[in-house]
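Peer 1: Next comes the sequence, and after it the predicted model I'd like to discuss.
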Amino acid sequence: MSQVLDTPSSAPPPPAPVLPDDDPAALAARHGLTVSGARPTLSAYVRQLWARRHFITAFATAKLTAQYSQAKLGQVWQVATPLLNAAVYYFIFGVLMGTSRGVPDYVPFLVTGVFVWTFTQSSIMAGTRAISGSLGLVRALHFPRAALPVSYALQQLQQLLFSMAALFVILLCFGVPVGVSWLLAVPALALQFVFNAGVAMIVARLGARTPDIAQLMPFLLRTWMYVSGVMWSIDRVLAGHPDLPRIVLLALRCNPAAVYIDLMRFALIDSFHASQLPHHVWALAVGWALLAGVGGFIYFWKAEETYGRG
């Protein structure tokens, strides 16, 4: 008789059956695992963003340095671009259309408006591509995505501060004296930055889902500029048209872009008087900053876990 020797099998044992309560969520909770990219609580999100404040500053500075790195004049374009825009607007609106009539210190009035408006315009335009234009960074690293639109708004603030030297020279050349009121430019710019960052976060979320927003935004911003008193005095136009509907009057006077532009004019130009400002102008400036800043931040945070997917 032949004997058959039983040898141990090298095949792995069959997997243990998965119990009904061993679903993926239960296993993850048992081993302390969390969903990658999950939205944190609002307070935790604020702490994460503050912890990366140095990254936000460095990212904004690097973007500003690289913006004109390919141009021969380099950083000169930071000042030249708004000045050239102001020159074009002066010829079209101040000379051809006569909006300079009755406006004291029209050149400082116009240049201040152009510089302040450019800050808002550039912040919003950069915000539309904050997520969609940085998908590689969003998908590769884990960080609060709000850092991107905030850094783009900070980049535009840095550019404005760099350009303010040219604005001060223009004011002095046209006889505008240095005054204590110039210090009011600091809180006005701080409130405008909060407003710009909030709107940038709103359009960043919209642009992340619908990239076509970036193509539509220049038309919306151009329309907004024309009704914001950049090239003309809202106060004089309203005084010359007392029959305008009240809703139009309120829309022009409470327009957030016009509020921040007029605050800067009031701070820097001595011929721009408080009577030309809307009532409770500082309350309007603070209100718009809180509405856009806080509201935009919450609106952006609610879609945190969707950025970079799809």
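Peer 2: Great, that's in hand.
Peer 1: only C-alpha atoms for contact and neighbour calcs from this point on.
Peer 2: Will do.
Peer 1: residues near H273, how many?
Peer 2: Using other CA atoms under 10 Å, the number of residues around H273 comes to 12.
Peer 1: show me the contacts for it.
Peer 2: Taking CA atoms under 8 Å, 6 or more residues apart in numbering, we find H273 in contact with F266.
Peer 1: Below is structure B, check it against A:
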Amino acid sequence: ARPSLPEYVRQLWARRHFITAFATAKLTAQYSQAKLGQLWQVVNPLLNAAVYYFIFGVLMGTSKGVPDYIPFLVTGVFVWTFTQSSIMAGTRAISGSLGLVRALHFPRAALPVSYALQQLQQLLFSMAALVVILLAFGVPVTASWLLIVPALTLQFMFNAGVAMVVARIGARTPDVSQLMPFVLRTWMYVSGVMWSIDKVLADQRLPHWVHVLLECNPAAVYIDLVRFALIDSFHASLLPHHVWAVALGWALLAGVGGFIYFWKAEETYGRG
């Protein structure tokens, strides 16, 4: 039988060490067969950033009018990859771990949460390369860098919540893992990863609802918060109004809503 929501929260908290150990083990095993090993955690997003720079920055000219475009782009790619990878891992959190689900009794939410934590660990590992890039392009170290802590905390809550939603859907419909890359690719292109949302919003011909969607897009909000924290030339004027409230709202909506949605099907995971 499904435990009550408060009891479920207590059970999940009691498994916090398992969640951390599971996430770390998954991260360590991810590139264990590759010759470069854990370096791929940094190389993969950097290669993506290089491709996006050539296509969007050079060929399409989206770098024009964007100060510190390479730090702007690399930060966007790293932060977007955190959300993208968390959601993709979430789609198979249950369906890809049926042996574990059927063999052991534990709150199943531990799986999508641990996958989101794994991606956070990977992002933090990659941040070393991001800091080197920022310093290489003359971006100064300022006190605002500390804002990365609340920004990534809110993004983690959002990512974990969405991961729990897609984990429940993926548990019953494994085909969702085939559809999700197309959904995420579309989402990436409207999230300002490789172009400035502020420049697009300066076009007064766009309908008001497009402005609202672009400004309130959760992925774009978290990307821009990290850019604001790390890149000195990314001023507060480039952020949407009440950006921290929007970031908190998305984190609570996805985190709490996703958790309750996942919990409601707790007794069905691993059956069938």
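Peer 2: Looks like it came in fine. Computed from a prediction, not measured in an experiment: that's the story for all the values here.
Peer 1: Any idea what the TM-score is?
Peer 2: The TM-score (TM-score structural alignment, normalised by the length of structure 2) is 1.00; 272 aligned residues with a CA RMSD of 0.3 Å.
Peer 1: so R129 of structure 1 sits right up against L206, yeah?
Peer 2: No. When contacts are counted by CA atoms under 8 Å, R129 of structure 1 is not listed as touching L206 (9.6 Å).
Peer 1: Which one of these two is surrounded by more residues?
Peer 2: The neighbour comparison of R129 of structure 1 against L206 (other CA under 10 Å) goes to R129, with 24 against 20.
Peer 1: how about the aligned partner of the more buried one in structure 2, what does it touch?
Peer 2: Aligned by TM-score structural alignment, R129 of structure 1 pairs with R92 of structure 2. Counting by CA under 8 Å, 6+ apart, R92 of structure 2 touches A167, G170, A171, P174, S177.
Peer 1: I'd say R205 of structure 1 and A303 touch.
Peer 2: Yes. The pair R205 of structure 1 / A303 is scored as a contact, 7.4 Å apart, by CA under 8 Å.
Peer 1: More neighbours: those two, which one.
Peer 2: Remark: of R205 of structure 1 and A303, R205 carries more neighbours, 29 against 14, as counted by other CA under 10 Å.
Peer 1: Next, that one: secondary structure please.
Peer 2: At R205 of structure 1 the chain is in helix, as set by DSSP: H, G, I helix; E, B strand; the rest coil.
Peer 1: tell me the average deviation of the longest helix seen in structure 2 from structure 1 after fitting.
Peer 2: Longest helix of structure 2, by residue count under DSSP state H: helix 110-136. Compared with structure 1 after the fit, helix 110-136 of structure 2 shows a mean deviation of 0.2 Å (mean CA distance after the TM-score superposition for structure 1).
Peer 1: matching residues in structure 1 for that helix?
Peer 2: With TM-score structural alignment as the criterion, helix 110-136 of structure 2 aligns to 147-173.
Peer 1: The matching stretch: which residues count as buried?
Peer 2: The neighbour-count check on stretch 147-173 of structure 1 (16 or more other CA atoms under 10 Å) flags 147-160, 163-164, 167-168, 170-171 as buried.
Peer 1: ditto for stretch 65-79 of structure 2
Peer 2: Applying 16+ other CA under 10 Å to stretch 65-79 of structure 2 flags 66, 68-79 as buried.
Peer 1: Run the chain-centre distance for that stretch.
Peer 2: 16 Å (CA atoms, centre = their mean, to the nearest Å).
Peer 1: what does that stretch contact?
Peer 2: Residues from elsewhere that reach stretch 65-79 of structure 2 (CA under 8 Å, 6+ apart): 45-46, 48-49, 53, 63, 123, 126, 130, 133-134, 137, 192-196, 222-224, 226-227, 231, 233-234.
Peer 1: matching residues in structure 1 for stretch 207-215 of structure 2?
Peer 2: Stretch 207-215 of structure 2 covers residues 245-253 of structure 1 once aligned (TM-score structural alignment).
Peer 1: Can you list the neighbours in contact with that stretch?
Peer 2: Outside stretch 245-253 of structure 1, the residues touching it (CA under 8 Å, 6+ apart) are V227, S228, I234, L238, A258, V259, P278.
Peer 1: Please report how far the nearest residue to the last one once chain neighbours are set aside lies from V227 of structure 1.
Peer 2: Of all residues not flanking P278 of structure 1 in the chain, R253 sits nearest, at 5.9 Å (CA to CA, 6 or more residues apart in numbering). Applying CA to CA, to the nearest Å, one obtains 10 Å for the distance of R253 of structure 1 from V227 of structure 1.
Peer 1: so how many other residues sit close to the counterpart of I92 of structure 1 in structure 2?
Peer 2: Using TM-score structural alignment as the criterion, I92 of structure 1 maps onto I55 of structure 2. Applying other CA under 10 Å, we find 14 residues neighbouring I55 of structure 2.
Peer 1: Same question for R222 of structure 1.
Peer 2: For R222 of structure 1, using other CA under 10 Å, the count is 12.
Peer 1: The residue opposite it in structure 2 once aligned and S126 of structure 2, how far apart?
Peer 2: Aligned by TM-score structural alignment, R222 of structure 1 pairs with R185 of structure 2. With the distance defined as CA to CA, R185 of structure 2 ends up 21 Å from S126 of structure 2.
Peer 1: Buried among the contacts of stretch 65-79 of structure 2? Make that a ChimeraX selection.
Peer 2: Buried residues within these, by 16+ other CA under 10 Å, are selected in ChimeraX with:
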select :45,46,49,53,63,123,126,130,133,134,192,193,194,195,196,222,223,224,226,227,231,233,234
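Peer 1: Show me the contacts of stretch 65-79 of structure 2 that map onto helices.
Peer 2: If you go by DSSP H, the contacts of stretch 65-79 of structure 2 have 45-46, 48-49, 123, 126, 130, 133-134, 222-224, 226-227 in helices.
Peer 1: which residues does the corresponding residue of structure 2 for A267 of structure 1 contact?
Peer 2: When structure 2 is aligned by TM-score structural alignment, the residue opposite A267 of structure 1 is A229. Contact analysis of A229 of structure 2 by CA under 8 Å, 6+ apart lists S144, W145, L146, L147, I148.
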